[in-house]
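Peer 1: the sequence and its predicted three-dimensional model are supplied below.
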Amino acid sequence: MHSNLHIYPSTIEKPIQKLKGVKTAVVVPIPDDHNYHNICACVVREPGSKVTEADVIQAVTDMYTAGDVKNIVAPQHVLFIEDIKVNERGKMNTNSLIDYAVKMIKGSK
């Protein structure tokens, strides 16, 4: 939920994952007093990739302006991380990723 929009993370993840140099991307909510949640894209680059925050945001906004997706919102935050850990079943711990993103964006308070 961002402002009054219900946004599915996969809608934002798909154009980011199509970027050359992106290994994987996961979108998580960051609590916000004004917007309820802001959107954070956690991106793992391929080795040697130079994908930037601007590239990630542009990939999402290009999809929006192309008219393929309605009511999409570009991420307000982009974090480049080394890896996204998964358990033995291949599932990631989304809550720990959210906690890490909040800590990186808002600092440890």
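Peer 2: Perfect, thanks for sending it.
Peer 1: only C-alpha atoms for contact and neighbour calcs from this point on.
Peer 2: OK.
Peer 1: secondary structure class for the residue in the chain sticking out farthest from the centre?
Peer 2: Distance from the C-alpha centroid of the chain peaks at residue 88, with 23.3 Å (Cα atoms, centre = their mean). Secondary structure assignment for residue 88 (DSSP: H, G, I helix; E, B strand; the rest coil): coil.
Peer 1: next, count neighbours for residue 3.
Peer 2: Taking other Cα atoms under 10 Å as the neighbour definition, residue 3 ends up with a count of 12.
Peer 1: what about it, distance to residue 96?
Peer 2: Distance, residue 3 to residue 96, using Cα to Cα, to the nearest Å: 24 Å.
Peer 1: do residue 4 as well
Peer 2: 26 Å.
Peer 1: ok, the residue farthest from the centre of the chain to residue 26 distance?
Peer 2: From residue 88 to residue 26 the distance is 19 Å (Cα to Cα).
Peer 1: leaving out chain neighbours, which residue sits closest to residue 29?
Peer 2: Excluding the flanking residues, the one nearest residue 29 by Cα to Cα, 6 or more residues apart in numbering is residue 39, at 5.1 Å.
Peer 1: below is structure B, check it against A:
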Amino acid sequence: MDSEGWLKTGDLCYFNEDGFLYIVDRLKELIKYKGYQVPPAELEHILNSHPDILDAAVIPYPDEDVGQLPMAFIVRKPGSKLTEQQVMDHVAKLVAPYKKVRRVAFVSAIPKSPAGKILRRELIQQAVSMGASKL
């Protein structure tokens, strides 16, 4: 607890107009793009609202010029022909320019813990091992 009585949990939260507390993301999981903070959970919510997306996860992809790029791993719905550009365009219409998804990879499943939490470290390792030439 700090001197003002706040418990520092590392969660990103907000109070709504009725005084209810909402936890929306983890501070440690924020993507740092050109000094801006981009919450992966916000982008995942937008991606999962797309009719051709079955599941999605967003990770920070290391980049020398900007720090980290938002990268999306997408599981398409069966029969979908969704493209990388369509995914990026969908997000770009709904977010500020610094929050746009800059890379996309299609996968058969998003790795998750038994509790259903996205295993971002596994995705980051997979993205880095794939290298820029294979994306």
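Peer 2: Nice, I can see it. Quantities reported herein were computed from a predicted structural model and do not represent experimental measurements.
Peer 1: between residue 4 and residue 96 of structure 1, point out the one with more neighbours.
Peer 2: For residue 4 of structure 1 versus residue 96, neighbours defined as other Cα under 10 Å are more numerous around residue 96 (11 against 8).
Peer 1: what's the match for that one in structure 2?
Peer 2: Using TM-score structural alignment, the partner of residue 96 of structure 1 in structure 2 is residue 122.
Peer 1: the helix or strand hosting that match vs structure 1 - mean distance after superposition?
Peer 2: Per DSSP states H and E: residue 122 of structure 2 is located in helix 120-130. Mean deviation of helix 120-130 of structure 2 relative to structure 1 after superposition (mean Cα distance after the TM-score superposition for structure 1): 1.0 Å.
Peer 1: what residues of that helix count as buried?
Peer 2: The neighbour-count check on helix 120-130 of structure 2 (16 or more other Cα atoms under 10 Å) flags 120, 123-124, 127 as buried.
Peer 1: make a markdown table out of the residues you listed and add distance to residue 31 of structure 2.
Peer 2: Output for the buried residues of helix 120-130 of structure 2, formatted as a markdown table (distance: Cα to Cα, whole Å):
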| residue | distance to residue 31 of structure 2 |
| --- | --- |
| 120 | 12 |
| 123 | 14 |
| 124 | 12 |
| 127 | 15 |
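Peer 1: now the helices for structure 1?
Peer 2: Applying DSSP state H to structure 1 gives helices spanning 9-17, 53-65, 94-106.
Peer 1: which one of these lies nearest to residue 31 of structure 1?
Peer 2: Of all the helices of structure 1, it is helix 94-106 that lies closest to residue 31 of structure 1, at 7.9 Å by Cα to Cα.
Peer 1: and residue 79 of structure 2, what is it in contact with?
Peer 2: Residues near residue 79 of structure 2 by Cα atoms under 8 Å, 6 or more residues apart in numbering: none.
Peer 1: what residue of structure 1 takes the place of it?
Peer 2: Counting by TM-score structural alignment, residue 79 of structure 2 corresponds to residue 48 in structure 1.
Peer 1: same check on residue 90 of structure 2?
Peer 2: Aligned counterpart of residue 90 of structure 2 in structure 1: residue 59 (TM-score structural alignment).
Peer 1: and its match, how close does it get to residue 74 of structure 1?
Peer 2: Computed as Cα to Cα, the residue 59 of structure 1 to residue 74 of structure 1 distance reads 9 Å.
Peer 1: which residues touch residue 29 of structure 1?
Peer 2: By Cα under 8 Å, 6+ apart, the contact list for residue 29 of structure 1 reads 1, 37-40, 98.
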